[in-house]
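A.B. asks: give me a 3D structure for the following:
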Amino acid sequence: MKFLEVKNLCKEYGNINAVDGVDFFINKKEIFGLLGPNGAGKSTIIGMIIGLINLTKGEIIFEETNNKINGWKENIGLVPQDFALYWDLSAEENIKFFCSLYGFKGEELNRRVERALEFVGLSSVRKKISGQFSGGMKRRLNMACAIAHTPKLIIMDEPTVGIDPQSRNHILNSVKQLRNEGSTIIYTSHYMEEVDDICDRIAIMDHGKIIAEGNSEYLKSLVSDQNIYSITINNKSCDVLECLNSITGVEKVVVNDNEIKCSYLKESNVIEQIVSNLSKRNIIIENIKNETPSLETVFLSLTGKKLRD
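C.D. replies: This next block holds a predicted model:
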């Protein structure tokens, strides 16, 4: 089921097309990654989805029937990259304030605040002034304020910037849990390993357009028709190159001391022949690892390696 659909979305600022005819859809209970270099148009799209930026043309359709953002805002939770917190209020007071904006009060409001604190692991510091929190705790509180009203759509814009590994791991696990509990999530990040780990589908943007879309494995298939076996041996032989280069499907072999890099065509099943050929020469294999292109490789290949401001 299409939960959110964007059709021919455009945003023009004078002669600049910040978003140029973008189409995509997000399924219900899906984590959708939105990637792109600085200035690609990600933030503009998010601004239009939440109703802060007027679109030039196109459609944004919620739950297949309602394309009026003003009647759907209460179903959105935004975790912005910049902290949206009151530093002189406690964690509990911050969550209570933001949740009350959606009309909750009394026992129901208290229940939602309690659940949000527990969800992000801040129950024990609920009375502490948020301005005294560490970066990781602020990020978790930022999330709690966005989810306390149980939104159907949660937009997370760089939610793990500048935090410690424990807090990052907690947030990533929380994102998965929110999806499992029924939320649909748009996730942006420059940490490619995060996106690879948690996103069901990914769209890569550049210059206001979507240039590639699909799951992680599909995107990785776009950049190369080869994979690499990284092989560690404990007794180097002078004919390693010869015995591996002779295998059909093997494209290139590089030997560096006891490390072998063996490039092969993706459609080729060469592993059995590699093991057999090395064993016949009494070469002992200590480790074999299949190295596939990373999502970062895909990103750099599609958008270019040049730094942008």
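A.B. asks: alpha carbons only for contacts and neighbour counts from here, please
C.D. replies: OK.
A.B. asks: spell out which helix or strand contains residue 213, please.
C.D. replies: Taking DSSP states H and E as the criterion, residue 213 maps to strand 209-214.
A.B. asks: tell me the gap between that strand and the middle of its chain.
C.D. replies: In terms of CA atoms, centre = their mean, to the nearest Å, the centre of strand 209-214 is set 14 Å apart from its chain centre.
A.B. asks: how many residues are close by residue 64?
C.D. replies: 12 (other CA atoms under 10 Å).
A.B. asks: please apply the same query to residue 292.
C.D. replies: Neighbours around residue 292, by other CA under 10 Å: 16.
A.B. asks: related to what we said a few turns ago, ok, and what's touching the strand holding residue 213?
C.D. replies: 19-23, 40-41, 201-205, 219, 302 (CA atoms under 8 Å, 6 or more residues apart in numbering).
A.B. asks: mind checking what helix or strand follows it in sequence?
C.D. replies: Following strand 209-214 in sequence, per DSSP H and E, is helix 216-221.
A.B. asks: re the thing from before, from the contacts of strand 209-214, list just the buried residues.
C.D. replies: 19-23, 40-41, 201-205, 219, 302 (16 or more other CA atoms under 10 Å).
A.B. asks: residue 291 touches residue 228, doesn't it?
C.D. replies: Yes - the pair residue 291 / residue 228 is scored as a contact, 5.1 Å apart, by CA atoms under 8 Å.
A.B. asks: those two: which is more packed in?
C.D. replies: Applying other CA under 10 Å to residue 291 and residue 228 shows that residue 228 carries more neighbours, namely 21 against 14.
A.B. asks: who touches the one helix or strand the more buried one maps to?
C.D. replies: Here residue 228 sits within strand 226-233, counting by DSSP H and E. By CA under 8 Å, 6+ apart, the residues outside strand 226-233 that reach it are 258-266, 283-293.
A.B. asks: buried subset of the residues you listed?
C.D. replies: By 16+ other CA under 10 Å, the contacts of strand 226-233 give 259-266, 283, 288, 292-293 as buried.
A.B. asks: one step back: how about the strand holding residue 213, which residues are buried there?
C.D. replies: 209-210, 212-213.
A.B. asks: the structure of the following sequence is requested for comparison with the preceding one:
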Amino acid sequence: MLEVSHLSKRFGSKSAVKNVSFQVNQGDSFGLLGPNGAGKSTTISMITGLVSPDEGEISIDGKTMRKHPKYLKRRIGLVPQTIALYGMLNARENLEFWGTVYGISGAKLKDNVAWCLKVAGLEENSKQLVKKYSGGMQRRLNIAVGMIHRPEILIMDEPTVGIDPQSRNHILETVKDLSITVIYTSHYMEEVQFLCERLAIMDHGQVIAYGDLDDVRHLAGTLATITMEVHGELKPVISELQQDLTLKQVQVNGNTLVLQSTNAATAVSKAVMVMSRHGIQPVKIDVEEPNLETAFLHLTGRQLRDGQDGVSP
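C.D. replies: Down below sits the predicted model:
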């Protein structure tokens, strides 16, 4: 549905985006990840038509942003990271205002406002001034405003920053149930794992990983790490465990046994069985499976970054 082809953008001497390409299928939730300064915001700004690329193209169902900007912009909804609401208006008035900006009026506007309030879970608070809303309620209304024109593609830039767990869970469940195409950026890897079937990871303006969630997750490796603290002497079990070809690594540090395996459940079962034969009991077992955060840190590094990638959508 959405195709991003060879996008590049410079701001003065700074190259914010370099030859970025990816596709988003209709109805998919697509994750766009990267550390600060990776080029995500500039890429989103180009997709929404707020910034023109120096090179490359954005197209939706074959129509390009260069040739059909007004038509494509009406098919896209944007939920910015910053709250884009009027505090002196209530939720219904905010939705009505933004609906008229999109040229919606009459019965259609009324229906769209009612739908957005229901999706956001704000029907009972629709007449309360937004400035009196909690942070979570404002975030939910911010999302509703992005959907007031019933877009086919919804771009969500860090929509759960700084809110309570209940509101965060409501937002995630709402997004998962939406029958539209979603592009989702977040620093919370568990959100992307919950929502997205496919994703791209950007760094230094380029896409460094792209594909199905499981494929990207396994870029950091497929081995699970099992850490077992025990009561007893581990030396008698080491030689036996080292003979097991399914265990890729067997290490001992004092009373702690560390194993690596492609199958964590099987590894734990075998280790416990071997230790039991030697009268050794585990007192604590931790299992770390390969996940998206592991892959992200493996690909982008662990250093803290404070850079900005050019412009904010």
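A.B. asks: tm score of chain vs chain?
C.D. replies: The TM-score (TM-score structural alignment, normalised by the length of structure 1) is 0.89; 302 aligned residues with a CA RMSD of 2.4 Å.
A.B. asks: now name the helix or strand holding the spatially most central residue of structure 2.
C.D. replies: In structure 2, the residue lying closest to the centroid (CA atoms, centre = their mean) is residue 192, at 3.3 Å. According to DSSP H and E, residue 192 of structure 2 maps onto helix 189-195.
A.B. asks: how big is the offset of that helix relative to structure 1?
C.D. replies: With mean CA distance after the TM-score superposition for structure 1, helix 189-195 of structure 2 departs from structure 1 by a mean of 1.2 Å once superposed.
A.B. asks: residues making contact with that helix?
C.D. replies: By CA under 8 Å, 6+ apart, helix 189-195 of structure 2 touches 29, 31, 172, 175-176, 184-186, 213, 292-293.
A.B. asks: so which bit of structure 1 is it matched to?
C.D. replies: The aligned range for helix 189-195 of structure 2 in structure 1 is 192-198, by TM-score structural alignment.
A.B. asks: pull out the buried positions in that stretch.
C.D. replies: Applying 16+ other CA under 10 Å to stretch 192-198 of structure 1 flags 192, 194-196, 198 as buried.
A.B. asks: host element of residue 179 of structure 1?
C.D. replies: Going by DSSP H and E, residue 179 of structure 1 is part of helix 165-180.
A.B. asks: could you say what helices and strands that helix packs with?
C.D. replies: In terms of contacts (3 or more CA pairs under 8 Å, 6 or more residues apart in numbering; DSSP states H and E), helix 165-180 of structure 1 is packed against helix 135-147, helix 192-198.
A.B. asks: what does that helix contact?
C.D. replies: Helix 165-180 of structure 1 is contacted from outside by 29-31, 119-120, 136-137, 140, 159-160, 185, 194, 198, using CA under 8 Å, 6+ apart.
A.B. asks: cutoff 7 Å now
C.D. replies: 29-31, 136, 140, 160, 198 (CA atoms under 7 Å, 6 or more residues apart in numbering).
A.B. asks: now do stretch 281-291 of structure 1
C.D. replies: Residues contacting stretch 281-291 of structure 1 (CA under 7 Å, 6+ apart): 227-235.
A.B. asks: go again with 10 Å.
C.D. replies: The contact list for stretch 281-291 of structure 1 (CA atoms under 10 Å, 6 or more residues apart in numbering) reads 226-237, 239-240, 243, 258-263, 271, 275-279.
A.B. asks: specify the local secondary structure of residue 150 of structure 1.
C.D. replies: Put simply, residue 150 of structure 1 is coil when judged by DSSP: H, G, I helix; E, B strand; the rest coil.
A.B. asks: pull the number of nearby residues for it.
C.D. replies: Residue 150 of structure 1: 18 neighbours (other CA under 10 Å).
A.B. asks: go on, residue 69 of structure 1?
C.D. replies: By other CA under 10 Å, neighbour count at residue 69 of structure 1 equals 18.
A.B. asks: helix, strand or coil for the residue lying closest to residue 132 of structure 2 once chain neighbours are set aside?
C.D. replies: Once flanking residues are discounted, residue 132 of structure 2 sits nearest to residue 87: 7.8 Å by CA to CA, 6 or more residues apart in numbering. Classification of residue 87 of structure 2 by three-state DSSP places it in coil.
A.B. asks: now do the buried residues in whichever strand or helix holds residue 107 of structure 2.
C.D. replies: Secondary structure assignment for residue 107 of structure 2, by DSSP H and E: helix 106-120. Under the neighbour-count criterion of 16+ other CA under 10 Å, helix 106-120 of structure 2 has 109, 112-117, 119-120 buried.
A.B. asks: neighbours around whatever residue of structure 2 lines up with residue 29 of structure 1, how many?
C.D. replies: Aligned counterpart of residue 29 of structure 1 in structure 2: residue 27 (TM-score structural alignment). A count of neighbours around residue 27 of structure 2, defined by other CA under 10 Å, yields 14.
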